[in-house]
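1. Sequence first, then the predicted structure:
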Amino acid sequence: MYYADRLLRSVDEGRDTLGIAAIAVVTVSVFAAGNLFEPGPAPAGQDSFFGGREPTIREREQITEAYPAYVRNAPVECVWMDIRVSFQDARYAAAGAQVLNWQKRGSRCLRYASNGFDVLKKTGRTWRSIFAGSVEPPCSLGIPRDLIGCRGKP
């Protein structure tokens, strides 16, 4: 902020040392940096925090069915399931509830807030959670790297 303030003062005083274009760059940069910590569903330019691909409708239905009733029955204005399926091995998926409308005072959506995700594996016709957490899963689980990174030795 110091440099942006100094630059603005120099323009106000008639000493346009860097030019008006520099003000625009600094202003946009400060705005962008300020928005880095705003909550949101995914980083800019990405559809999801996870890699992989969007699930088919059938995959989405099956994966959602693996969750408890309180998640499956959450109001649509409160929860969106961010689900991705591995390109490398379609038996693996990553999913996390993206909570919507939780910031409103007295919101009924706040009860669905969480910061974790699940990695699921399809065995037969059923998807089962093989990892639940808020950090990268251990590499020993053998989760395809195109879906999510891992910690430890691969």
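-> Thanks, I have it.
2. going forward, measure contacts and count neighbours with C-alpha atoms only.
-> Will do.
3. doesn't Glu59 fall inside a helix?
-> Yes - applying DSSP: H, G, I helix; E, B strand; the rest coil, one finds Glu59 inside a helix.
4. show me what contacts it?
-> Applying C-alpha atoms under 8 Å, 6 or more residues apart in numbering to Glu59 gives no contacts.
5. For Tyr70, the count of nearby residues, please.
-> Look at Tyr70: counted by other C-alpha atoms under 10 Å, it has 9 neighbours.
6. so it sits in a helix?
-> Yes - counting by three-state DSSP, Tyr70 is found in a helix.
7. put this beside the first:
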Amino acid sequence: MKIIKQAEKNTIEKEYGCINLLSSEPAVFWAGLFPIICIHLWALFYIIAPYKFEMSYYLYLGVFGIVNTFVYYLVIQKFIYIHIGVEGNVYYVIGLLLMILLLISVQIMNIKMLYAGTYTKLQNGESKFNVSLIVASSSFGFYPSLYFH
């Protein structure tokens, strides 16, 4: 009960706006805002002259994914420390290690799929990999949670 009251107190005192990073400490806010500004400035190249910079678009998507992962990591840490009121460095270190592990494992999986020819099979329609079943099964927990909260 103490944690819930502390979270409510922190939410009332620290919430300044709709953007999740705004209610953070200034260092966290600028650590998240700087990569976002850079990625948006980079995106202007693709809006101004999309065919001229066509070859670097895949690099942009990769960096965009890394920036989003980092910003979501900051938002999650903000929720854990400011809104929930957790103290100590354990959750920060665990979250950082999980973020790095996630980025590395996705890149390893991507390289394996690239050299195995999975992407070519998916483009040609030769693969029997059913994505719709995975997407549908991932949402099954959402609907019961609407009624049993």
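-> Sure, I can see it. Remember, it's a predicted structure, so these values are computed and weren't measured experimentally.
8. Mind checking the TM-score on these two?
-> The TM-score (TM-score structural alignment, normalised by the length of the second structure) is 0.25; 50 aligned residues with a C-alpha RMSD of 3.9 Å.
9. Could you report the neighbour count for Tyr73 of the second structure?
-> Tyr73 of the second structure has 18 nearby residues by other C-alpha under 10 Å.
10. so it touches Met99, yeah?
-> Yes - Tyr73 of the second structure is within contact range of Met99, at 7.3 Å (criterion: C-alpha atoms under 8 Å).
11. Which elements pack onto the helix or strand that contains Ile130 of the first structure?
-> Assessed by DSSP states H and E, Ile130 of the first structure sits inside strand 126-133. Where contact means 3 or more C-alpha pairs under 8 Å, 6 or more residues apart in numbering; DSSP states H and E, strand 126-133 of the first structure is packed against helix 57-65, strand 117-123.
12. Pull out the buried positions in the longest one.
-> So the one you mean is helix 57-65 of the first structure. By 16 or more other C-alpha atoms under 10 Å, the buried positions in helix 57-65 of the first structure come out as Glu59, Arg60, Gln62, Ile63, Thr64.
13. Would you mind pulling the contact partners of the longest helix anywhere in the first structure?
-> Of all the segments of type helix in the first structure, defined by DSSP state H, the longest one is helix 20-34. For helix 20-34 of the first structure, contacts defined as C-alpha under 8 Å, 6+ apart pick out Met1, Ala4, Leu7, Leu8, Val11.
14. can you give me the helices in the second structure?
-> Under DSSP H, the second structure gives helices at 2-14, 26-48, 57-78, 90-116, 118-124, 131-138, 142-147.
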